[in-house]
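**Student:** can't give you the sequence, but here's the structure:
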């Protein structure tokens, strides 16, 4: 074992004393760097969200955890933590496509995040008649596509008719029709203002969207485009209930692209 000489013993002890603080500081720096990297990724690139309601069934289910692409439409103050009022509008912005699934801030209360599908772009006329979506006066093709069975607590085990819609840009997706008559099945003719979008949930009879209190969504309120499901738990299982994961994991939904 190496021993310090008499003349160098003080220096040796000093070196040993410096080793622990240096190692601690290195660990702290690594942690800080990791946190900063995570914050940058969350702010600039991808942010995780959970689906709390059934308004986007059957595309998104309660208990799905998704990544949202935050650079898809550029950035606004709502892209940043705590929504600081540093600038107005969007920077590096691009328009959503009709049919995109978008996370946005609820216009009446921007502290709340919503997720819906874009069906109306600026200048569009949007109307629902007898449950059929019309865009600029033309009905969106809608064909029966089987039935959907949900494990969601509001309608567990209930078979709900599924209809496949196809937009004029070729985008197709499934919607639910839980009731033959609902208050959202017949609406006025909405004209989407410039700089705004018209949003609807895929669960047409159980969605608070632009037909109702959400209204037109300003471009500034867009947070990002839903990208991929990275985790999914059924039967109203909480993420914290780890012991329930094996029995309630929806394995077939993991890493599924959101369309």
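**Tutor:** Happy to help now that I have it. A quick note: this is a predicted structure, and the numbers were derived from the prediction, not measured.
**Student:** drop to CA atoms for contacts and neighbour counts, all remaining ones
**Tutor:** Will do.
**Student:** end to end, how far does stretch 32-46 reach?
**Tutor:** 20 Å (Cα to Cα, to the nearest Å).
**Student:** Now for the residue nearest to residue 226 when sequence neighbours are not counted, which secondary structure element holds it?
**Tutor:** Leaving aside its sequence neighbours, residue 226 sits nearest to residue 68 (Cα to Cα, 6 or more residues apart in numbering; 4.5 Å). Taking DSSP states H and E as the definition, one finds residue 68 inside strand 64-69.
**Student:** one more structure, for comparison:
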């Protein structure tokens, strides 16, 4: 092959790679962002190792829609309001990491937890028992953390149990929440009034979630500004029960294309 042919072939390869990266960047910025669940704060709705795509079109766009927060956008454009009960990925207002939690408080809402029950605007949100959530007490995900258990202490390899309840939000949406312990801070909170332009988020694994019940200075999410919303989690693509996403032999057969509710 002549030198000029080699150079042309190399240039074509470089162009192909650049175009592919540009297309992937546009797709990720405007449409869907991949997200891997690293913690157990949203069990049993989301498990450690779930891999999903976040719908970025649904709430419009802000500077956080681009990688490294590089979008030159003030506030939000093409914005639409999220609904109570949505499972949302947002940018933490202080530490810059991406969190995923359930939206429970809208602007102007009064939110409080009393004895493990969610109160919205002074009214308790109805809960009903839905049995137990069981998992193996073993290290989970790349961090290798053990799950927290209501029946602790349990030995490695034993069954870890949490009480499960179905919570029915005022707009008709329902979802499961888990209980690990009673009387913890997360079960009884101050009264929170959600400021305009902000949202209040909680994890479904109520006793194991750093969310809006905790101040941002303490690692919690606090009140989350509207511009920090990245998108809504709609569907799990696949899920790995192992220490790595790429351990395909540990993928959970029952979670392929599972809707997030």
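**Tutor:** All right, it came through fine. Keep in mind it's a predicted model, so treat the numbers as computed, not measured.
**Student:** just to revisit the earlier point, which part of the second structure matches the strand holding residue 68 of the first structure?
**Tutor:** Mapping strand 64-69 of the first structure onto the second structure (TM-score structural alignment) gives residues 50-55.
**Student:** tell me which element residue 20 of the first structure is part of?
**Tutor:** Assessed by DSSP H and E, residue 20 of the first structure sits inside helix 9-40.
**Student:** Let me know the distance separating the residue nearest to residue 226 of the first structure from residue 129 of the first structure.
**Tutor:** The spacing between residue 68 of the first structure and residue 129 of the first structure, counted by Cα to Cα, is 32 Å.
**Student:** Which of these two has more residues huddled nearby?
**Tutor:** Between residue 68 of the first structure and residue 129, counted using other Cα atoms under 10 Å, residue 68 has the larger neighbour count: 24 against 14.
**Student:** Would you confirm that the residue nearest to residue 226 of the first structure contacts residue 103?
**Tutor:** Yes. Assessed by Cα atoms under 8 Å, residue 68 of the first structure is found in contact with residue 103 at 7.5 Å.
**Student:** quick one: common contacting residues for these two?
**Tutor:** 224-226 (Cα atoms under 8 Å, 6 or more residues apart in numbering).
**Student:** Quick check: the aligned residue for residue 143 of the first structure in the second structure?
**Tutor:** By TM-score structural alignment, residue 143 of the first structure lines up with residue 128.
**Student:** contacting residues around the residue most central in space within the second structure?
**Tutor:** Nearest to the geometric centre of the second structure sits residue 100, at 1.9 Å (Cα atoms, centre = their mean). By Cα under 8 Å, 6+ apart, residue 100 of the second structure lies in contact with 42, 87-90.
**Student:** residue in the first structure matching it?
**Tutor:** Under TM-score structural alignment, residue 100 of the second structure pairs with residue 115 in the first structure.
**Student:** That match should be in a strand, yeah?
**Tutor:** Yes. Counting by DSSP: H, G, I helix; E, B strand; the rest coil, residue 115 of the first structure is located in a strand.
**Student:** Mean distance between the longest strand seen in the first structure and the second structure after superposition?
**Tutor:** Assignment by DSSP state E gives strand 222-232 as the longest strand of the first structure. The superposed strand 222-232 of the first structure is, by mean Cα distance after the TM-score superposition for the first structure, a mean 1.1 Å from where its aligned residues fall in the second structure.
**Student:** For that strand, buried residues please.
**Tutor:** Buried residues in strand 222-232 of the first structure, counted by 16 or more other Cα atoms under 10 Å: 222-229, 231-232.
**Student:** now the angle between strand 64-69 and it, please.
**Tutor:** Interaxial angle, strand 222-232 of the first structure versus strand 64-69 (axes from the mean of the first three to the mean of the last three Cα atoms, to 10 degrees): 140 degrees.
**Student:** matching residues in the second structure for strand 222-232 of the first structure?
**Tutor:** With TM-score structural alignment as the criterion, strand 222-232 of the first structure aligns to 229-239.
**Student:** and residue 247 of the first structure, what element?
**Tutor:** Residue 247 of the first structure belongs to helix 245-248, assigned by DSSP H and E.
**Student:** Going by neighbour count, which residues of that helix are buried?
**Tutor:** Buried, per 16+ other Cα under 10 Å, within helix 245-248 of the first structure: residue 245.
**Student:** Equivalent analysis for stretch 52-61 of the second structure, please.
**Tutor:** By 16+ other Cα under 10 Å, the buried positions in stretch 52-61 of the second structure come out as 52-61.
**Student:** Same check on stretch 234-251 of the first structure?
**Tutor:** 234-235, 237, 245, 249-250.
**Student:** What ranges does the stretch 151-261 of the second structure have for its strands?
**Tutor:** Counting by DSSP state E, counting those that start in this stretch, one finds strands in the stretch 151-261 of the second structure at the ranges 159-168, 174-179, 192-193, 198-202, 224-225, 229-239, 258-259.
**Student:** Quick check: which of those strands is nearest to residue 30 of the second structure?
**Tutor:** Smallest distance to residue 30 of the second structure across the strands of the stretch 151-261 of the second structure (Cα to Cα): 10.4 Å, for strand 229-239.
**Student:** if we look at that closest one, which residues are touching it?
**Tutor:** 47, 49-59, 61-62, 64-65, 86-91, 245, 251-252, 255-261.
**Student:** what angle sits between it and strand 198-202?
**Tutor:** If you take the same axes, to 10 degrees, strand 229-239 of the second structure sits at 30 degrees to strand 198-202.
**Student:** roughly how far is strand 229-239 of the second structure from the heart of the chain?
**Tutor:** Distance of strand 229-239 of the second structure from its chain centroid, counting by Cα atoms, centre = their mean, to the nearest Å, is 8 Å.
**Student:** One more: stretch 100-118 of the first structure?
**Tutor:** Relative to its parent chain, stretch 100-118 of the first structure has a centroid offset of 9 Å by Cα atoms, centre = their mean.
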